[in-house]
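In: the following block contains a protein sequence and its predicted model.
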Amino acid sequence: MVQFGVDILLQQSPSWKKAAIGLVTNHAATTHALQPSRQALLEAGFNIRVLFSPEHGLDVSGADGQAMQDGRDPLTGLPVISLYGPKLAPSEEDLAGIDILLFDIPDIGARFYTYLWTLSHIIEASAHFQKPLVILDRPNPVSGNMYLAEGPMLAPDNASFIGRWPVPVRHSCTLGELALYFNATRKLSAFIEVVACKGWDRNSFQPDWGIPFVPTSPAIQDFQSMLLYPGLCMLEATNISEGRGTHHAFRVAGAPWINGPVLANGLKEMSEEGLSVQATEFIPSEGKYASKRCYGVKMEITAPGHFQTVWSGLLLIKLIQSLYPKEFAWAPYPTHVNPSGKGHLDKLTGLRNSENLFTLPLPAFLAAITKHTRVDDWKAATAAYLLY
């Protein structure tokens, strides 16, 4: 069975155990036995003084892009400072009584999942305020296989809170590895220690760990949603529902004007092996088409060891646009960190003028997305920082 960084730390008694600790975490961060990390650490005698929480809040229930406020944790009684509200990084005042920062948040392996970028601000704060940072590492749930990494790479002028620094959409790294990579390559000069997990094979996926799935945010409720997310998240920039407000977010795509069987047949013909597609209908309780019946497709990846999620998500949008040119539209996606919601597709893909890709004829489009999703040099770039 896999052991997370927090499990390894709980077996140790580090010199800083009684120092004043600021823990960056949420309720999805648990031990391998599913006890919340913050509770397990307190019971083991770690001197946690304050909690910092990312997007979706400490309880992992806040809606996507919704600002979260400070509060108090009902489980531990500790104060909670939100890092997805008035500020994205801890202030000097927040860290005044803190000796060391501890980070334990599960990631899902996609660049635009914001927990990585909360970590980036923590690294900068660690360096600026000279507070050591200990990262309790966790496996990448969609595998650490570098051959499954997919671009596009982020163009620096498309930087935002869903992608601050250049990294592929699907990065195949752990957060501990990315922290070491960024600290070195961006010369951040933070003092970082990574407590590595044990028993993880880079080629394994979350269901292989022998640990039940724990939802990481309101829309990521199962492994298939997590696996499809790097591609289907692109639907946020369109008027197609990605299934938010259903039990199948990022596993379905639909709208009131789509013919499900037609789209399903088109996607089956164009997709690579390893994707199961069926026509479906659903009624979202929130987001696009809330309370309206949508028709479309439901997807399941049957061969995760070689399936290209990002490539397939881009293809899905192209097929819908081709089938429904009058109904399909690009759409803004307002959030706390991008109130206007403009330029969302560029921020997701990392490409400049990415909507122009979809004006290409199908053969040229396929060639272009094949080129953009290939990241052959990413493995070499990160090799010195990989821990497993």
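Out: Yep, that arrived. Numbers count the residues shown, from 1 in each chain.
In: C-alpha only now, for contacts and for neighbours.
Out: Noted.
In: quick one: the strands in the stretch 1-150 of the chain, in order.
Out: For the stretch 1-150 of the chain, applying DSSP state E, counting those that start in this stretch gives strands covering 21-25, 48-53, 71-72, 79-82, 100-104, 133-136, 150-153.
In: now the helices for the stretch 251-388 of the chain?
Out: 260-270, 309-323, 344-349, 362-373, 378-382 (DSSP state H, counting those that start in this stretch).
In: next up, a second structure to put side by side with the first:
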Amino acid sequence: MSAAVRAGIDRLAACGHPYLKGRRIGLVTNPTGITADFRTSVDVCSQLADAELTALFACEHGLYGQRQAGEKFGDETDERLGIPVFSLYGEHKKPTAEMLQTVDTVIFDIQDLGVRFFTYLSTLMYVMEMCALHGKSLLVLDRPNPLGGTAVEGGLLRKGYESMVGAWTMPIRTGMTIGELARMANDLRGLKCELDVIPLEGWTRAMEFTDTGLPWMMPSPNMPALDTVRVYAGTCFFEGTNLSEGRGTTRPFEWIGAPWIDGRQLAERMNGLGLAGVHFHPVYATPTFSKHQGVLCGGARLFVSDTAAYESVRTGLALLYEVQRLYPDRFEWLAPPKEGSRYFIDLLTGGIRCGN
């Protein structure tokens, strides 16, 4: 059965694009760059008849999704194609003039989550800036917002809190596709990037990813399924605390916990709040890496019972608040990495810390 939606890469593979005729291409992608019939964006772009793929660009998690969160890496060479793979998650977060020297047009094809602090959005913002600065055109291949395009959550990022987990003023949950965001940012930021977007075909704002018929590739090693995406905009706040956000287990972001948490107590407290569309259940798990590696943690798992009513950001902030109330002597915000820098929780929320 054919997919109900055609992503930008499917339309590029079928029809090409005027930007690319006789051009040298740099491709920003990862394992989510895939067509409905399972061709990679790298293969599609390397086989375009009227263009030459001269460079690849890798953001967080690497070109093949092989790297864990926060793992920095350097430039490489693609052994199959014999072209450079420039790192945008190491010494440089933005493509440099040297990286763009053999490129006329940059293509961006990555599945986003529609959540501000998922770093691919920041990479897009940085690529737009550098394309504008160095006179390169940019072609964004649109992909669906996994949770649809009807809901927006969370406040806007405040000026002065820009970072890799929030490069521009936008809400936490955007309610937009990555192509829509690119157009809006180019306009409102006044970047004057020579930008075009190959839009989705057949997508409506009420569609979730499972409605599209497109293949789901994990956007990162800790984003295995749509259930994970649904809670991520709220539970990711715990990255800024001394609690585990579930990394190192089979249900990252779907539960939070620590060695000193009574899972039953926390679940009962959260269920007593009557938050819409969600049930909390006690869990006990031992992360195999990241925070509390090898130590049994108690915690609470989120089960979304009503997707239309559930508010991920509100739920995550309420969970943060209740954990602080229950365990005031054990809960901690992770300290800034260096003196004078901001707390990570402040970068995640965009400048408003919950509680102490």
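Out: Happy to help now that I have it. Only a predicted model underlies this, so the values are computations on that prediction, with no experimental measurement involved.
In: ok, which of the helices of the stretch 251-388 of the first structure comes nearest Phe129 of the first structure?
Out: Evaluated with CA to CA, those place helix 378-382 nearest to Phe129 of the first structure, the distance being 26.8 Å.
In: tell me how far that closest one is from the chain's mean position?
Out: For helix 378-382 of the first structure, the separation from the chain centroid amounts to 20 Å (computed by CA atoms, centre = their mean, to the nearest Å).
In: okay, the helices of the stretch 251-388 of the first structure, which one's buried deepest?
Out: helix 344-349 (a mean of 25; mean count of other CA atoms under 10 Å).
In: any chance of the helices of the stretch 251-388 of the first structure in a markdown table with distance to Phe223 of the first structure as columns?
Out: Formatted as a markdown table, those follow (distance: least, CA to CA, whole Å):
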| stretch | distance to Phe223 of the first structure |
| --- | --- |
| helix 260-270 | 21 |
| helix 309-323 | 13 |
| helix 344-349 | 21 |
| helix 362-373 | 22 |
| helix 378-382 | 24 |
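In: returning to that earlier point: adding mean neighbour count, write the strands of the stretch 1-150 of the first structure out as JSON lines.
Out: Shown next, in JSON lines, are the strands of the stretch 1-150 of the first structure (neighbours: other CA atoms under 10 Å):
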{"stretch": "strand 21-25", "mean neighbour count": "25"}
{"stretch": "strand 48-53", "mean neighbour count": "24"}
{"stretch": "strand 71-72", "mean neighbour count": "15"}
{"stretch": "strand 79-82", "mean neighbour count": "22"}
{"stretch": "strand 100-104", "mean neighbour count": "23"}
{"stretch": "strand 133-136", "mean neighbour count": "24"}
{"stretch": "strand 150-153", "mean neighbour count": "25"}
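In: so what does Phe57 of the second structure match up with in the first structure?
Out: Under the alignment (TM-score structural alignment), Phe57 of the second structure maps onto Phe52 of the first structure.
In: contact partners for the closest residue in space to Ser122 of the second structure that isn't next to it in sequence?
Out: Distances taken as CA to CA, 6 or more residues apart in numbering place Ala167 nearest to Ser122 of the second structure, at 5.0 Å, with adjacent residues excluded. Neighbour list for Ala167 of the second structure: 121-122, 125-126 [criterion: CA atoms under 8 Å, 6 or more residues apart in numbering].
In: what remains of the residues you listed once you look at the first structure?
Out: Using both residues aligned by TM-score structural alignment, their matches' CA atoms under 8 Å, the first structure keeps these contacts from these: Ser122.
In: of the contacts of Ala167 of the second structure, which is the most crowded?
Out: Comparing the contacts of Ala167 of the second structure on neighbour count, Leu121 comes out first with 25 neighbours (neighbours: other CA atoms under 10 Å).
In: run a quick neighbour tally on the alignment partner in the first structure of Gln111 of the second structure.
Out: Using TM-score structural alignment, the partner of Gln111 of the second structure in the first structure is Pro106. Using other CA under 10 Å, Pro106 of the first structure is surrounded by 26 other residues.
In: if I pick Ile162 of the first structure, what's in contact with it?
Out: Going by CA under 8 Å, 6+ apart, the list of residues near Ile162 of the first structure reads 111-114, 117, 347-348.
In: same check on Asp107 of the first structure?
Out: 113, 115-116, 138, 140-141, 174-175, 216.
In: look up how far Leu357 of the first structure lies from it.
Out: From Asp107 of the first structure across to Leu357 of the first structure, the span is 29 Å (CA to CA, to the nearest Å).
In: not counting sequence-adjacent ones, nearest residue to the spatially most central residue of the first structure?
Out: The centroid of the first structure falls nearest to Tyr113 when counting by CA atoms, centre = their mean (2.7 Å). Leaving aside its chain neighbours, Tyr113 of the first structure sits nearest to Ile162 (6.4 Å; criterion: CA to CA, 6+ apart).
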